[in-house]
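Trainee: Predicted structure and sequence below. I'll ask about it afterward.
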Amino acid sequence: MTDTSTATRILLDSRPVGWPTPENFRIEEVALPELEAGQVRVRNEFLSVDPYMRGRMSDARSYVAPYALGAQITGGAIGRVVASRVDGMPEGSVVLHQHGWSDVVQGDAATFRIVPDIPGLPLSVRLHVLGMTGMTAYVGLTRIAALREGETVFISGAAGAVGTAAGQIARHLGAGRVIGSAGTPEKVALLTQKYGYDAGFDYHDGDVRELLAQAAPEGIDVFFDNVGGDHLQAALASFRDGGRAALCGAISSYNTTDRAAGPDNMANLITRGLTLRGFTLGDHLDLSAEFQQRMTGWFEDGGIVYDETIVDGIENTVQAFLDMMRGGNIGKMLVRI
């Protein structure tokens, strides 16, 4: 049986300037104290690495507090309870939590949430398409951008975890045409061959504004943005009157040290009556039950597919994060313990 009396965890050792490097992190092994009443100990099976974590590594104002130096990197993870001193959360329970980058964690039971083990599906799907990632796509398309049946949708960063979910959800919501951008020809092929996109383009192939105009010659109605920068500028050029953007991420600027230039066509907001709205999922958790019901139904009908890029070993978590930031994943990037 695996020893769970110690934990290997990953800490933020220094704040990155520009692109993070392995030297910004530190791995340590700690002995865990005896469980107290009301606590559980969990051996993680999968950890999540996500773009938003880069923002928390900087000491800058955001929607969530930055990581403290010398503290463990927190974030989504899923595992099984291996010891418990609380009623209602017995050993063997599958639990989701936000304790993050460690192979074993323990804490108050209130910081863990029991989820059902779905036959035929790995636990990892709870960290992406059936979890916060999928819900982020759902909230952006429904509440933020108010997608209507028959509309044309453009999704940036379409081959990533949120993008692959957003393309499929847009199709289920009745979008007339779904277009995505990605960073390699192989990823673009996946968009149309697997994820239900009508068209896709590699943003390295030229000016994004021109590439989008070719893919959507009649314009777009909804933009789900994970990238920002030139993708936002392209969307502003392609919007039809009354277009709406759900701004989810801006990965193109996360590692820049210079101030990013703004779009040169902001006047289109006025002349075309456009709406740009940023959002974070924490403000829309009231949609959780609705999302779970609809997404589970689509799954059961065979209408949802997914990809995972899995890296094995807690000691490789930092490299998985760095690879994800440079586009080294298809679908969700995960660490398997």
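Mentor: Here it is on my side, so go on.

Trainee: Every contact and neighbour count from this point should use C-alpha atoms.
Mentor: Fine.

Trainee: And stretch 236-254, what's buried?
Mentor: Taking 16 or more other Cα atoms under 10 Å as the neighbour-count basis, stretch 236-254 is seen to contain the buried residues 236-241, 243-254.

Trainee: from those residues, which ones fall inside strands?
Mentor: Counted as lying in strands by DSSP state E, out of the buried residues of stretch 236-254, are 239-241, 243-247.

Trainee: can you give me the end-to-end distance of stretch 70-79?
Mentor: 24 Å (Cα to Cα, to the nearest Å).

Trainee: ok, residues contacting stretch 128-142?
Mentor: Under the contact criterion Cα atoms under 8 Å, 6 or more residues apart in numbering, stretch 128-142 has outside partners 125-127, 147, 161-163, 165-166, 169-170, 224, 246-248, 279-281, 284, 287-288, 291-292, 295-296, 306, 332.

Trainee: One more to weigh against that first structure:
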Amino acid sequence: MTEQTRIVREVKLLGYNSGKLKAEHFAVVETAGAEPGPGQVLVRNRWFRVSISTRLMAEAGTEDVKGIPFPPLNPGDTLADGAIGEVVRAGPGAGLSVGSVVMHPLGWRDYAVVPAEQCRLIDSPVVDPAAWLGHGWTAYAALVKAIQVRPGDTAFVTSGAGAIGSMAGQIARLLGATRVIGTTSNQEKARWMQAELGYDAVVTRDGGSVREQLAKVAPDGIDVIVDMVGGEQLAAALEIARHGARCVLLGAVSAELNPHNATLKALVELDTFQLILRGVTMRGFSADEEAPEMFDAWIRQLADWQREGGIRTTHTMVKGLDQAPLALQEACAGHLKSLVLVELE
């Protein structure tokens, strides 16, 4: 097959849907490959990330929401997410050599024509896709720049088995927290979080009242809250927050994965007077928008922690582009742990 007749396989959204996201809402299609123009490179993808935010992106009306942190999907659009691949062709002025390994935002396809300015060179003999495509840097930036973990803190991480939470709990410990508590959906995930990620205690949705469980495992209160869920879990944590507690909001899974209608409205009732009396601070944070410069610092810090054996980049690996829609379905249903990656053949 010549370069001019290369067939590209990519995953497209078939149409808007409501309710639970399913693999049948997407299709793997073949299209004629394009050649890179000036300032562009053709990349053969090796891995790409599967993000549950795709559930919200594929909801009708998302394009009308102001401030949405990712582009909405229209029927017929090709999905996109972080990817790592090898440059196989370079257009004039691209500044990247054939054979270079790069990270870029156009996953969900086997070949991608990418503006060179959107590529980050990975200058390493061995590539750990979970380190580069994972959300550890989001958690790191949140715990270093948005709020600060102090020695002796009790940290609470919602969705602790997810892509961010699986790293946030470990990072909080490495930054000085002496007790780390998380939440997840069921006991099987809770046992995994304690065995593999070092959580001291885990509150589960299938274990009864979140408030009662959290009060039991954190009788002296909480100093740091890293929230990806919102709703009841956020409210319960803030009720027992200690004086001077710090809370960073990184997501709202309770809204994004609403089984009836994905939404950006994550409603929760809080006693703000008590937050004032206890000097609790809360802030929303986007690492992409507010701390892009911390990505390189994260890669260096991760390498140090890995050499010391202090952290694990846990992930679920799925083989083949054809399996990607099912992986997305299972991730949104909460059946997969940690970062979800697709490895292309």
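Mentor: Good, I have the coordinates. From a predicted model like this one, the values you see are computed outputs, not experimental measurements.

Trainee: TM-score for these two?
Mentor: The TM-score (TM-score structural alignment, normalised by the length of structure 1) is 0.91; 332 aligned residues with a Cα RMSD of 2.2 Å.

Trainee: Can you tell me the SS state at residue 145 of structure 2?
Mentor: Secondary structure, DSSP: H, G, I helix; E, B strand; the rest coil: residue 145 of structure 2 is helix.

Trainee: Tell me how far the residue nearest to it when sequence neighbours are not counted lies from residue 313 of structure 2.
Mentor: Spatially, and ignoring its direct neighbours in sequence, residue 145 of structure 2 is nearest to residue 291 (7.9 Å; Cα to Cα, 6 or more residues apart in numbering). When distances are taken as Cα to Cα, residue 291 of structure 2 and residue 313 of structure 2 turn out to be 21 Å apart.

Trainee: Tell me which of those two has more neighbours.
Mentor: When neighbours are counted by other Cα atoms under 10 Å, residue 291 of structure 2 and residue 313 differ, and residue 313 comes out ahead with 21 against 16.

Trainee: wait, what's in contact with the more buried one?
Mentor: Under the criterion of Cα under 8 Å, 6+ apart, the neighbours of residue 313 of structure 2 are 130-131, 134, 167.

Trainee: closest to residue 120 of structure 2 among the residues you listed?
Mentor: Proximity to residue 120 of structure 2 was ranked across these by Cα to Cα; first place goes to residue 131, at 13.6 Å.

Trainee: I'd say the closest one and residue 299 touch.
Mentor: Yes: Residue 131 of structure 2 is in contact with residue 299 according to Cα atoms under 8 Å; the separation is 7.3 Å.

Trainee: Who has more neighbours out of those two?
Mentor: Each of residue 131 of structure 2 and residue 299 had its neighbours counted (other Cα under 10 Å), and the higher figure belongs to residue 131 (18 against 15).

Trainee: so what corresponds to that one in structure 1?
Mentor: Under the alignment defined by TM-score structural alignment, residue 131 of structure 2 is paired with residue 125 of structure 1.

Trainee: so its match sits in a helix?
Mentor: Yes: when three-state DSSP is applied, residue 125 of structure 1 is found to be in a helix.

Trainee: Would you mind stating the distance between it and residue 43 of structure 1?
Mentor: For residue 125 of structure 1, the distance to residue 43 of structure 1 (Cα to Cα) stands at 17 Å.

Trainee: related to what we said a few turns ago, I'd like to know which of the contacts of stretch 128-142 of structure 1 are part of strands.
Mentor: Judged by DSSP E, the subset of the contacts of stretch 128-142 of structure 1 located in strands is 224, 246-247, 332.
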